[in-house]
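K.L.:
Quick one, fold the following:
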Amino acid sequence: MTEAKTGSGSGNPLPVINEARRLETLADYHATQLSGDPELQRIVHFAAKLCDVPTAIVSLVESERQCFIAREGLEDEETPRSVSFCAHAMLDDELMEIRDATQDDRFAKNALVQGGPQIRFYAGQPLHANDGSPLGALCVIDTKPRPDGLNALQKQGLKVLAEAVMCRMQGHRDALFAAKEIKGKEGQFLTLVDSIPAIAWSTDAEGNFDYFNRRMIEFTGIERADNIDAIHPEDAEAADKAWRHSLTTGEPYEAEHRLRHADGSFRWMMARAIPVRDDTGKIIRWFGSAVDIDAVHKLSDSRDLMARELSHRIKNIFAVVSGLISLTIRKRPDQRELGDELIQTIRALGRAHDFVRPVDGAASDNLRGLLQELFAPYGTGDGARVRVVGDDFGILARSATPLALVFHELATNSAKYGALSVEDGFVELSVSDQDDDLLVLLWEEHGGPPPKTMPTDGFGSRLVEMSVTGQLGGSWERRWSEDGLVVELSLSKKAIAA
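P.N.:
Just a heads-up that it's a prediction; the model follows:
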């Protein structure tokens, strides 16, 4: 069965491409010099998060290979063109979406589908030069099929991000060309700079602005280069500090700030500058550019707003469920113990959720902070009865829920039967990095009563087993020492650590 490409909407045959001309256009960008470029890396990182996929790539298709100048979640720097999905995507004028590659005749036998990286879902937004030449694609990849594909916001986001990629590549190409032409051809250089869509400027060696291109005047409405006061007041200090640092060190300048438009509004810009040196290495001038990235910022703000709203709704769900349980156990007092346990578990999940997805304030993402939040009911600071020691790690948001379930269960059992059930008992939880893709968490109870009988596997044990082996990619072991219960958890770093 052949899965039709979605997103083009044209229904027309793919265009015939002049390959020689296409390769000449691609070579003009010298885009491989942008490999690892911070701006492109931020774009692919955001694209992966926007589409909730592990992998995002900026791929440029050459004659025999496709090279990845920016990548998230992938080690390879290139693959043969013969297995390239992006070689197909770049030929269209809209997003190419493959919802299940194993069901698409074009790709089902592809080496990237049959073997690593096990591509199942693919969405590629074509990257086209100004003359329409296809250069490659900004793509997102998942190892799982996505029957429903991307939503409208994600598709629009990829389109905006692809435009930002081309702006960066265009800016890079223009900067290289300008640097070459400036030697002895300043007049031609100024004409060229006035023709580009980005803002361009120059200063002397001390950082005194002496030129802005026509785009700057059109954008801000400011006529004189020595009267630039258009940066947003909240951004001016940081931008000036970064610029002074570059003047002092000679390092390239880069800053994001808002710039006042001629209509009075402020738009986000990505500003860059590089020094020009003489034969002795002395800086003699600075040349810079500023690219409008306001659309990307608005998209990010919209996504953050949606995330906060979702987080608020989830917290409300926790509260509603707890309330329903409370109402139920009032009618069924014989189930009060079970109801109270469920309420405490839901509250633990709520604390974990609020730790990584707070409605207000900044989210936290470290393991020790999450554990301290969960164990707060058992004391904090010097009075903490669950003492967390050892290494700390950044954690993924998706690992917070299973971690909360596991340690809430251990703490609850300890409060009922173990060290936390007596006044002088305490628990030490040590976290250690085993340097082999494993985190080992050792739960050791001290000072508790010995178990009257060997506990059997009940619901709590099955819950821990499901969370540890199923969601955290690890294993666990219980044993009883003379001092109390010992639980050793070996968890996968890939499943937990950010």
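K.L.:
Every contact and neighbour count from this point should use C-alpha atoms.
P.N.:
Noted.
K.L.:
Go through stretch 316-328 and flag the buried ones.
P.N.:
Within stretch 316-328, the residues that count as buried by 16 or more other CA atoms under 10 Å are 318, 322, 325-326.
K.L.:
which residue ranges form the helices in the stretch 351-498 of the chain?
P.N.:
In order along the chain, the stretch 351-498 of the chain carries the following helices (DSSP state H, counting those that start in this stretch): 367-374, 400-417, 459-465, 493-496.
K.L.:
Next, the buried residues of the shortest one.
P.N.:
Put plainly, it is helix 493-496. By neighbour count on 16+ other CA under 10 Å, the buried set for helix 493-496 is 493, 495-496.
K.L.:
likewise the third one?
P.N.:
Residues of helix 459-465 classed as buried: 460, 464-465 (neighbour count, 16+ other CA under 10 Å).
K.L.:
chain center to stretch 289-308, what's the gap?
P.N.:
Distance, stretch centre to chain centre, for stretch 289-308: 14 Å (CA atoms, centre = their mean, to the nearest Å).
K.L.:
got it, and stretch 477-490?
P.N.:
37 Å.
K.L.:
How about stretch 209-220?
P.N.:
34 Å.
K.L.:
Please apply the same query to stretch 486-498.
P.N.:
With CA atoms, centre = their mean, you get 22 Å for stretch 486-498.
K.L.:
helices or strands next to the longest helix along the chain in the packing?
P.N.:
Counting by DSSP state H, the longest helix found in the chain is helix 294-331. In terms of contacts (3 or more CA pairs under 8 Å, 6 or more residues apart in numbering; DSSP states H and E), helix 294-331 is packed against helix 152-181, strand 266-277, helix 336-356.
K.L.:
Reformat those as TSV; add mean neighbour count and distance to Glu78.
P.N.:
Shown next, in TSV, are the helices and strands packed on helix 294-331 (neighbours: other CA atoms under 10 Å; distance: least, CA to CA, whole Å):
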stretch	mean neighbour count	distance to Glu78
helix 152-181	18	18
strand 266-277	19	28
helix 336-356	19	35
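K.L.:
To check against the first, give me the structure of this:
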Amino acid sequence: MAVNVAPREAARLEALNDYRILDTESEQSYDDITFLAAQLCDAPIALISLVDADRQWFKSKVGLAVNETSRDVSFCAHAILGEETLVVKDARQDERFRNNPLVCSEPNIVFYLGVPLCTPSGAKIGTLCVIDQQPRELSKLQIRSLEALAHQVVLQLELKRISDQLAGALQRINVMETLIPICSYCKGIRNDQGYWQSVEAFIKRHDNVEFSHGVCNACMAKYFPEVAPLPEGASADGDQG
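P.N.:
Predicted coordinates:
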């Protein structure tokens, strides 16, 4: 059965791509979550599945060899359409899935439970799911525990996104600190025309800049009056010309 496109699909895909997680290597933090999910439910298969435009890709997997499948046959693509955890007790009896190739052949899905991975902005980018080849029914405690684990998946993704942003910001700062003349005291910046202006005014008009340090004339007069240049038109004895 073909899967309908999720509401606000463009925004959903943008949220997914912002994490820069697709096609990355396996990571222990995610593998620990699928291991716990499989153990908690005594399920042979557990997946962290991310639903891309035309595929579902598995960031972490237990009991499955493939890295992705077509979105057209994805159970998880159905799960992200709703607000609640999707439970399919017996896919062979469910008209949405009975003719699905993942049911009729390997991995012979019968039972499926998928918890949507919902970002802070409300985008559902995939699921944490468990799968079995026989009919199942999980307890409320098991389902609630899987939902808690799904929340941890999103937290891991958010930590990675924020970490990447901070690393990028620090890299830009390191580059900025080597070239642009900046007053060590008031933090004013000397522009290309030789005028000093505030950091805020300068950065608003520049990007990917670098900083070096200097002292502006006003700070020279305040902190080093003995060596500060005289104001234009002033004499050494203090008379104005």
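K.L.:
What would you report as the TM-score here?
P.N.:
Comparison of the two superposed chains (TM-score structural alignment, normalised by the length of structure 2) gives a TM-score of 0.68, and 171 aligned residues with a CA RMSD of 1.6 Å.
K.L.:
out of the helices of the stretch 351-498 of structure 1, which comes closest to Phe287 of structure 1?
P.N.:
helix 493-496 (43.1 Å; CA to CA).
K.L.:
how about that closest one, aligned to which bit of structure 2?
P.N.:
Alignment of helix 493-496 of structure 1 against structure 2: no match, by TM-score structural alignment.
K.L.:
quick one, helices of structure 2?
P.N.:
For structure 2, the helices defined by DSSP H occupy 9-18, 28-41, 75-79, 101-104, 140-176, 199-203, 217-223.
K.L.:
what about the longest one, distance to the chain center?
P.N.:
Centroid separation between helix 140-176 of structure 2 and its chain, computed with CA atoms, centre = their mean, is 6 Å.
K.L.:
Check stretch 285-297 of structure 1 too.
P.N.:
That offset, for stretch 285-297 of structure 1, works out to 22 Å (CA atoms, centre = their mean).
K.L.:
ditto for stretch 90-97 of structure 2
P.N.:
Relative to the chain's own centre, stretch 90-97 of structure 2 is displaced by 34 Å; criterion: CA atoms, centre = their mean.
K.L.:
so where is that stretch in structure 1?
P.N.:
Counting by TM-score structural alignment, stretch 90-97 of structure 2 sits on residues 100-107 of structure 1.
K.L.:
Next, the buried residues of the matching stretch.
P.N.:
For stretch 100-107 of structure 1, burial by neighbour count (16+ other CA under 10 Å) applies to 100-104, 107.
K.L.:
contact partners of stretch 55-73 of structure 2?
P.N.:
Contact with stretch 55-73 of structure 2 is made by 1-3, 21-27, 30-31, 34-35, 38, 44-54, 74, 76-77, 100-102, 107, as judged by CA atoms under 8 Å, 6 or more residues apart in numbering.
K.L.:
Translate Val115 of structure 2 into the numbering of structure 1.
P.N.:
In structure 1, Val115 of structure 2 lines up with Gln125, judged by TM-score structural alignment.
K.L.:
Quick check, that match in contact with Lys159.
P.N.:
Yes: at 6.3 Å, Gln125 of structure 1 counts as touching Lys159 under the criterion of CA atoms under 8 Å.
K.L.:
Can you work out which residues contact both of the two?
P.N.:
Residues touching both Gln125 of structure 1 and Lys159 by CA under 8 Å, 6+ apart: Leu95.
K.L.:
Neighbours of Gly126 of structure 2, how many?
P.N.:
As a burial measure, Gly126 of structure 2 scores 29 neighbours (other CA atoms under 10 Å).
K.L.:
among the helices and strands packed on helix 294-331 of structure 1, which is nearest Ala242 of structure 1?
P.N.:
Proximity to Ala242 of structure 1, assessed across those by CA to CA, is greatest for strand 266-277 (10.6 Å).
K.L.:
Aligned counterpart of Ser163 of structure 2 in structure 1, please.
P.N.:
Looks like Ser163 of structure 2 aligns to Ala175 there (TM-score structural alignment).
K.L.:
Tell me the spacing between that match and Glu181 of structure 1.
P.N.:
10 Å (CA to CA, to the nearest Å).
K.L.:
ditto for Thr25 of structure 1
P.N.:
The spacing between Thr25 of structure 1 and Glu181 of structure 1, counted by CA to CA, is 19 Å.
K.L.:
Near Leu190 of structure 1, how many other residues are there?
P.N.:
19.
K.L.:
Quick check: which element contains it?
P.N.:
Secondary structure from DSSP states H and E places Leu190 of structure 1 in helix 186-195.
K.L.:
Could you check the angle that helix makes with helix 152-181?
P.N.:
170 degrees (axes from the mean of the first three to the mean of the last three CA atoms, to 10 degrees).
K.L.:
what stretch of structure 2 does the helix or strand just after helix 186-195 of structure 1 fall on?
P.N.:
Using DSSP H and E, the next helix or strand after helix 186-195 of structure 1 towards the C-terminus is strand 199-204. Strand 199-204 of structure 1 lines up with nothing in structure 2 when matched by TM-score structural alignment.
K.L.:
Packing partners of strand 199-204 of structure 1?
P.N.:
Secondary-structure packing of strand 199-204 of structure 1 (3+ CA pairs under 8 Å, 6+ apart): strand 209-212, helix 214-220, strand 283-292.
K.L.:
quick one, that strand and helix 186-195 angle?
P.N.:
Using the same axes, to 10 degrees, strand 199-204 of structure 1 lies at 140 degrees relative to helix 186-195.
K.L.:
Can you list the buried residues in strand 199-204 of structure 1?
P.N.:
Using 16+ other CA under 10 Å as the burial criterion, the residues of strand 199-204 of structure 1 that qualify are 199-204.
K.L.:
List just the nearest of those residues to Glu234 of structure 1.
P.N.:
Ile199 (21.0 Å).
K.L.:
Spit out the contact partners of that closest one.
P.N.:
212-216, 289-291.
K.L.:
Can you tell me which of the residues you listed is nearest Asp304 of structure 1?
P.N.:
Among the contacts of Ile199 of structure 1, and counting by CA to CA, the member closest to Asp304 of structure 1 is Val291, at 22.9 Å.
K.L.:
What lines up with the closest one in structure 2?
P.N.:
In structure 2, no residue is paired with Val291 of structure 1, using TM-score structural alignment.
K.L.:
Tell me the buried residues in stretch 100-115 of structure 2?
P.N.:
100, 102-103, 107-115.
K.L.:
Mark which of these are part of strands, please.
P.N.:
Assigned to strands by DSSP state E, the following of the buried residues of stretch 100-115 of structure 2 qualify: 111-115.
K.L.:
need those in TSV with distance to Lys124 of structure 2, can you?
P.N.:
Shown next, in TSV, are those (distance: CA to CA, whole Å):
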residue	distance to Lys124 of structure 2
Phe111	22
Tyr112	18
Leu113	16
Gly114	12
Val115	10
